[in-house]
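**Q** Fold the following and give me the result.
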Amino acid sequence: MVNTSKRTLDVTLFGQKYFSPLIQAPIGVQSIFNAEGEKGLAEVCSRLSIPYVLSTAGSNTIEEVASASNDGLRWFQLYWPSDDDITISLLRRARQSKFSVLVVTLDTWSAGWRPLDLDQGYLPLLNGIGTQIGFSDPVFRQKFKQMHKKEVEQDIPLASREWVKLILSDSPQPWERLSFLKKHWDGPIVAKGIQHPEDAKKAVQVGFDGIIVSNHGGRQLDGAVGSLTMLPSILDAVGTGTPVLFDSGLRTGADILKALCLGAHAVLIGRPTIYGYAAAGKDGAEEVIMGLLADLDRSMSMTGITGFGESHRSAIMPRPS
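**A** Below is the predicted model of the structure:
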């Protein structure tokens, strides 16, 4: 008997209103799925008013993706380089290209053990695929030339190894180093890869503006706990003052609604859009996103929810006796 004839999908994050709670998750090396790479998917997200998160492991440059996105909403995901000069350069380029939110991945200081990739010899970054943000960076290029007396293009395998050593250095930055990022980034900074309440509280304590609960789509630590399992306890730990976003495992609009009812402020979609992009290019990616939005809207109606201010845990979890 609840009147759900008028529904709204909008959410507010970091003081800005967004059309829906969907955000395109950062996924590297998108040229292996479609020849247009990150540019094509960024264009689709712009058309549909979905924020696009560009991975540091992009197969297009920061500037190319910004141009394809036009006036669309875009965030930049940072694999934090071990060289501060290069980090500053990446942040400067992202801000100049009007990326508004910085997403710092905390769970990938080194790549996980991936037997299938090893068996197949699947190492695109070491073959110069997904390294275009680094190869186009003036500071990286200058330092590479000073060290090796040659341009990046003259030795792609060597340049690839040097870039990967910088962004997957196996040397985590300590919490206190967030102050360095804040010095060089004047927008919101979000911690991605949080899976434990104590880490979530620490992230808020040191000054992160938001948290993304994520196990990296299950591609890092084999057997890691599911992110949805940890979402409620992380939300309870940080309270209501910090936006908590959810990533990893979402496949349907109903999945999205469950995460929002548990308390997430927004969600990141990864594999579904990439599957559509790989299968049918930009049209395929657009169909997937539109399908997710339609499914979410219909699921809200059937659950008696007209807006996400009404999405509470009681909608999907029994009350304790």
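
**Q** going forward, measure contacts between C-alpha atoms and count neighbours the same way
**A** OK.

**Q** residue boundaries of the strands in this structure?
**A** Along the chain, the segments classed as strands by DSSP state E run 11-13, 16-18, 22-24, 52-54, 74-78, 101-105, 189-194, 210-213, 244-247, 266-269.

**Q** Just to check, residue 145 is in contact with residue 152?
**A** Yes: counting by Cα atoms under 8 Å, residue 145 touches residue 152, with 7.4 Å between them.

**Q** Between those two, point out the one with more neighbours.
**A** residue 152 (20 against 14; other Cα atoms under 10 Å).

**Q** contacting residues for the more buried one?
**A** Applying Cα atoms under 8 Å, 6 or more residues apart in numbering, we find residue 152 in contact with 135, 141, 144, 145, 159.

**Q** what about the third one, how many neighbours?
**A** Right, the one you point to is residue 144. Neighbours of residue 144 using other Cα under 10 Å come to 19.

**Q** Touching, it and residue 159? I think so.
**A** Yes: Residue 144 lies in contact with residue 159 (Cα under 8 Å); the separation is 7.3 Å.

**Q** what's the spacing between residue 40 and residue 71?
**A** Computed with Cα to Cα, to the nearest Å, the distance linking residue 40 and residue 71 is 14 Å.

**Q** ok, these two, which is more surrounded?
**A** When residue 40 and residue 71 are compared for neighbours, residue 40 comes out ahead with 21 against 13, by other Cα under 10 Å.

**Q** In space, what's closest to that one - neighbours in sequence excluded?
**A** residue 282 (6.2 Å; Cα to Cα, 6 or more residues apart in numbering).

**Q** now do residue 182
**A** residue 189 (7.8 Å).

**Q** if we can go back for a sec, can you redo the strands of the chain as a markdown table with distance to residue 276?
**A** Listed next are these as a markdown table, based on distance: least, Cα to Cα, whole Å:
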| stretch | distance to residue 276 |
| --- | --- |
| strand 11-13 | 25 |
| strand 16-18 | 23 |
| strand 22-24 | 13 |
| strand 52-54 | 16 |
| strand 74-78 | 20 |
| strand 101-105 | 24 |
| strand 189-194 | 24 |
| strand 210-213 | 24 |
| strand 244-247 | 18 |
| strand 266-269 | 12 |
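
**Q** Columns distance to residue 311 and mean neighbour count on top of those strands, output as JSON lines?
**A** Below are those laid out as JSON lines (distance: least, Cα to Cα, whole Å; neighbours: other Cα atoms under 10 Å):
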{"stretch": "strand 11-13", "distance to residue 311": "12", "mean neighbour count": "16"}
{"stretch": "strand 16-18", "distance to residue 311": "17", "mean neighbour count": "12"}
{"stretch": "strand 22-24", "distance to residue 311": "15", "mean neighbour count": "25"}
{"stretch": "strand 52-54", "distance to residue 311": "25", "mean neighbour count": "27"}
{"stretch": "strand 74-78", "distance to residue 311": "26", "mean neighbour count": "25"}
{"stretch": "strand 101-105", "distance to residue 311": "25", "mean neighbour count": "23"}
{"stretch": "strand 189-194", "distance to residue 311": "23", "mean neighbour count": "25"}
{"stretch": "strand 210-213", "distance to residue 311": "18", "mean neighbour count": "27"}
{"stretch": "strand 244-247", "distance to residue 311": "15", "mean neighbour count": "27"}
{"stretch": "strand 266-269", "distance to residue 311": "12", "mean neighbour count": "24"}
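
**Q** Could you also give me the structure for this second sequence? I'd like to compare it with the first:
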Amino acid sequence: MDQLTLREIEEAARSRLPVAVREFIDGGSDRERTLAGNLSQYGRWGFRPRVLVDVSAPDLTVDLLGSRLAAPIGVAPMAYHQLVDPAGETATVRAAGQHGLLTVAAMFAGRTIEEIAVEATGPLWLQLYWLRGREVLTGLVERAERAGYQALVLTVDAPRIGRRLRDLRNGFALPPQVRAVNLDPELMVATGRSAAGSSAIAEHARQQFDTTLTWTDVAWLRERTSLPLVLKGILTAEDARLAVEHGAAAVVVSNHGGRQLDGAVPTLTALPEVVAAVPADFPVLLDGGIRSGTDAATALALGARTVLVGRPVLWGLAVGGEAGAARVLGLLQDELEHTLALLGRPRPGDLDRSALADLGA
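**A** As a prediction, this is how the structure comes out:
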């Protein structure tokens, strides 16, 4: 691979993917205002570099929930990696491991929890949705504990699936060879058939996602696992404080990549108020719109402990499988190190709001 930026890798991936798959990955909900905002808000911030600082030995390592990451970058949970590469999530977790980075494996993975764990050489967390059957959820939690996952990530912003118009127009459904193998096939029936004007993924969510989920349920889950519980989908100070009160070990500032409530604030906009609402040592992660090491540096300066990257990893898989995903993550890592050196802040811990200038909306 000779691409020098994530944009070039994206362009290469777009030429290789079927239209319906490409739009499933790229699309947001409704008018896609939040999807666009996730990207555009990074342009609001400029850097305030310091000079005459020794940057000869930059160090990107960070500690996160008991694990050491080689850089504050991880793979966001995304379903169905086999849509773009036959090896699926095992290729992704190997790619992250090459760089010592975090992988958050999705519940709707095409590889089993155990297969993914065997291939992991970096930190590994498991993402969950709250399904109507609690026994399914607790079964996945027990398997994750046995397989050696270090944390659980509960997605809390999806009581129903956003209105994703691209998928509806394409009648998106999973091809027969792509299945969520960690769930009973009977729970996944709706994902394999659809027609124009409908989405099999949305229909499956309507049938299986539990819309009664509340903070009481979060506390219930917290009591039933020894693993740290991370809540993904937090956008407000109010919910950040409740997450701390209900035993969460960390939160992910996320709007589901712009795929849920259209018009929800961009994650970079929400980040400062979430950080301000929680204790100083409470980890706040961010996903949404990270397309370069400078984007990652901006989020870290605004208080994120680690950033999670979604779509670019799938682009890398589509272009070059495991090597392509590793290329994406390596580029981000290298760009982040380069940015911190030129900022005169050679470690993530050196970053704070003073590294940024607000250029306006």
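
**Q** circling back: mind checking what the residue nearest to residue 40 of the first structure lines up with in the second structure?
**A** Superposed on the second structure with TM-score structural alignment, residue 282 of the first structure falls opposite residue 322.

**Q** Its match and residue 91 touch, don't they?
**A** Yes: counting by Cα under 8 Å, residue 322 of the second structure touches residue 91, with 4.6 Å between them.

**Q** Show me the two of the contacts of residue 152 of the first structure that sit farthest apart.
**A** Spatial extent of the contacts of residue 152 of the first structure (Cα to Cα) is set by the pair 135 and 145 at 11.6 Å.

**Q** My guess is residue 72 of the second structure contacts residue 303. True?
**A** No: when contacts are counted by Cα under 8 Å, residue 72 of the second structure is not listed as touching residue 303 (11.8 Å).

**Q** could you pull out the helices for the stretch 201-321 of the first structure?
**A** Using DSSP state H, counting those that start in this stretch, the helices assigned to the stretch 201-321 of the first structure run over residues 227-238, 253-262, 271-303.

**Q** Let me know which of those helices is tucked in deepest.
**A** helix 253-262 (a mean of 22; mean count of other Cα atoms under 10 Å).

**Q** so what's whichever residue in the first structure pairs up with residue 250 of the second structure closest to, chain neighbours aside?
**A** Mapped onto the first structure by TM-score structural alignment, residue 250 of the second structure lines up with residue 210. Excluding its sequence neighbours, the residue lying closest to residue 210 of the first structure (Cα to Cα, 6+ apart) is residue 190, at 4.5 Å.

**Q** Next up, the contacts around the equivalent of the one you found over in the second structure.
**A** Here residue 190 of the first structure is matched to residue 230 in the second structure, going by TM-score structural alignment. By Cα under 8 Å, 6+ apart, the contact set of residue 230 of the second structure is 151, 152, 153, 154, 248, 249, 250, 251, 252.

**Q** Looking at the first structure now, which of those still hold up?
**A** Counting by both residues aligned by TM-score structural alignment, their matches' Cα atoms under 8 Å, the contacts of residue 230 of the second structure that remain in contact in the first structure are 151, 152, 153, 154, 248, 249, 250, 251, 252.

**Q** And the first one, what's its match in the first structure?
**A** When the two structures are superposed using TM-score structural alignment, residue 151 of the second structure falls opposite residue 101 in the first structure.

**Q** Assess the claim that its match and residue 182 are in contact.
**A** No: using Cα under 8 Å, residue 101 of the first structure is not in contact with residue 182; the gap is 11.8 Å.

**Q** tell me, what's touching these two both at once?
**A** With Cα under 8 Å, 6+ apart as the test, residue 101 of the first structure and residue 182 both reach residue 189.

**Q** Residue 248 of the first structure pairs with which position in the second structure?
**A** So, by TM-score structural alignment, residue 248 of the first structure is matched to residue 288.

**Q** Next up, the contacts around its match.
**A** 38-39, 254-258, 266-268, 308-310.

**Q** For residue 22 of the second structure, list the residues it contacts.
**A** Applying Cα under 8 Å, 6+ apart, the residues near residue 22 of the second structure are residue 14.

**Q** That one: helix or strand, and which one exactly?
**A** According to DSSP states H and E, residue 22 of the second structure maps onto helix 19-26.

**Q** now stretch 56-67 of the first structure: which residue numbers in the second structure?
**A** Against the second structure, stretch 56-67 of the first structure falls on residues 107-118 (TM-score structural alignment).

**Q** Residues contacting that stretch, please?
**A** 78-82, 88-90, 93, 105, 124, 126-129, 143-144, 147-149, 178-183.

**Q** Now the buried members of those residues.
**A** 78-82, 88-90, 93, 105, 124, 126-129, 144, 148-149, 178-180, 182-183 (16 or more other Cα atoms under 10 Å).

**Q** Give me the contacts around stretch 47-61 of the second structure.
**A** Contacts for stretch 47-61 of the second structure (Cα under 8 Å, 6+ apart): 68-72, 337, 340-348, 354-357.

**Q** before we move on, the earlier item: wait, isn't the match of residue 250 of the second structure in contact with residue 243?
**A** Yes: counting by Cα under 8 Å, residue 210 of the first structure does reach residue 243; the two are 4.9 Å apart.

**Q** Where do the helices of the stretch 51-200 of the first structure begin and end?
**A** 62-69, 84-96, 115-120, 132-135, 138-148, 156-167, 178-184, 197-206.

**Q** Need the winner for burial among those.
**A** With a mean of 23, the top stretch among these by mean neighbour count (mean count of other Cα under 10 Å) is helix 132-135.

**Q** hmm, back to that, quick check: which of the helices of the stretch 201-321 of the first structure is nearest to residue 12 of the first structure?
**A** For the helices of the stretch 201-321 of the first structure, the distance to residue 12 of the first structure is smallest for helix 253-262, at 13.1 Å, taking Cα to Cα.

**Q** after superposition, how close is the closest one to the second structure?
**A** When the second structure is overlaid, helix 253-262 of the first structure sits 0.4 Å from its aligned residues on average, using mean Cα distance after the TM-score superposition for the first structure.

**Q** so that helix versus helix 227-238, what angle?
**A** On the basis of axes from the mean of the first three to the mean of the last three Cα atoms, to 10 degrees, helix 253-262 of the first structure is oriented at 20 degrees to helix 227-238.

**Q** Which strands or helices does helix 253-262 of the first structure pack on?
**A** helix 227-238, strand 266-269, helix 271-303 (3 or more Cα pairs under 8 Å, 6 or more residues apart in numbering; DSSP states H and E).
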